[in-house]
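In: I would like the atomic coordinates for the input below:
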Amino acid sequence: MDNYSKALEFYEKALKILEKALPPNHPDLAISYNNIGAAYNNMGDYSKALEFYEKSHQIYEKALPANHPLLATSYNNIGEVYKNMGDYSEALKFYEKVLKILEKALPSNHPDLATSYNNIGQVYSKMGDYSKALEFYEKSHKIYEKALPSNHP
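Out: This is a model prediction of the structure:
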């Protein structure tokens, strides 16, 4: 926790500098907001994490095309916070947005797709829908089998 507090301190200093130097919707601000959100998420302060991830996402939505991979990352971060909070239906909504972008942007055997399927599988598992969870875990596993060497842990 102590390292996250220290990181947060520096991220907040960087943000103050960027807010003075850049226009309010500059993508570098989105990166800064995202970093602060990640620190709060890792510290377990999910409401603050969500606040900063959403600020980051709002900038990305204005600055990037609808299927840009950074938007997928942003949706994923928000989904992770909802999952951590135990709000699985909300997490699922965001993870499905991630999947929709990645399916268009990446080849069907890309490891990021496997991660996305795995995240959705985790949420279904937490919701008690084990058959749906298995369906997504199997999709994930199939990609990992092809994409990773056989001796990969």
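In: could you use CA atoms for every contact and neighbour count after this?
Out: OK.
In: so where does residue 72 fall, helix or strand?
Out: helix 69-85 (DSSP states H and E).
In: and residue 5, how far from residue 44?
Out: For residue 5, the distance to residue 44 (Cα to Cα, to the nearest Å) stands at 12 Å.
In: what is in contact with those two at once?
Out: Residues touching both residue 5 and residue 44 (Cα atoms under 8 Å, 6 or more residues apart in numbering): none.
In: buried ones in the helix holding residue 72?
Out: For helix 69-85, the neighbour count (16 or more other Cα atoms under 10 Å) marks 69-83 as buried.
In: go through stretch 142-149 and flag the buried ones.
Out: So stretch 142-149, judged by 16+ other Cα under 10 Å, has buried residues 143-144.
In: what's in contact with that stretch?
Out: For stretch 142-149, contacts defined as Cα under 8 Å, 6+ apart pick out 109-111, 113-114.
In: how about this one, so we can line them up?
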Amino acid sequence: TPTPDNSRLWEVQLTITDESDPQLAGLTDYIKEEIDGEGWGRMGQLMLQVGHFDQAEELYNELLKGASDDSDRAHIYHELGRVKWQQGQYEKEIEFYEKSLEIYRKTLPEDDASLAPTYSNIGLA
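Out: Below is the predicted model:
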């Protein structure tokens, strides 16, 4: 949960568990396989996986403010599109995917395969 003094800080409650717990081991393996990326971006994907869409959106907006290059911005816009899809805000979803695509198209060839997920998501929206 966000701390009351600073909304950019989060307080996380941890519980000691036994490493031999097969359910926990299975969940840990699943999360490692399903959630890729690094650092805060990985946290955003985890938030999406567990249904904390507003928190994921907040995190991605903060990441967008600090994005250092176009590739990062394009990826974050794509993730914000995923957030809006989960929230059922399809017009906003398309806007974010189009922003992502606009940036990617400046840096990648038109037929680059990495554009396919963004085109696909626009079509599905």
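In: picking that back up, so of the contacts of stretch 142-149 of structure 1, which ones are in helices?
Out: 111, 113-114 (DSSP state H).
In: residues in structure 1 matched by stretch 51-58 of structure 2, start to end?
Out: Per the alignment by TM-score structural alignment, stretch 51-58 of structure 2 matches residues 44-51 in structure 1.
In: buried set for the matching stretch?
Out: Under 16+ other Cα under 10 Å, the buried positions of stretch 44-51 of structure 1 are 46, 48-51.
In: adding distance to residue 30 of structure 1, write those residues out as a markdown table.
Out: As requested, the buried residues of stretch 44-51 of structure 1 are exported to a markdown table (distance: Cα to Cα, whole Å):
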| residue | distance to residue 30 of structure 1 |
| --- | --- |
| 46 | 18 |
| 48 | 15 |
| 49 | 13 |
| 50 | 13 |
| 51 | 12 |
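In: between these, which sits nearest residue 39 of structure 1?
Out: Residue 39 of structure 1 lies nearest to residue 49 out of the buried residues of stretch 44-51 of structure 1, by Cα to Cα, at 7.5 Å.
In: list the contacts for the closest one?
Out: Applying Cα under 8 Å, 6+ apart, the residues near residue 49 of structure 1 are 36-41, 81.
In: same thing but 10 Å
Out: Shown in contact with residue 49 of structure 1 (Cα atoms under 10 Å, 6 or more residues apart in numbering): 33-43, 55, 77-78, 81.
In: run through the neighbouring helices and strands of the longest helix seen in structure 1.
Out: Longest helix in structure 1, counting residues (DSSP H): helix 2-21. Secondary-structure packing of helix 2-21 of structure 1 (3 or more Cα pairs under 10 Å, 6 or more residues apart in numbering; DSSP states H and E): helix 27-43.
In: give the next helix or strand downstream of the helix it packs on.
Out: helix 46-63.
In: just want the angle from that next one to helix 27-43.
Out: Interaxial angle of helix 46-63 of structure 1 relative to helix 27-43 (axes from the mean of the first three to the mean of the last three Cα atoms, to 10 degrees): 160 degrees.
In: quick one: helix 46-63 of structure 1 to helix 69-85, angle?
Out: 160 degrees.
In: OK, contacts around residue 118 of structure 2?
Out: 75, 78, 81, 94, 96-98, 100-101, 104, 124.
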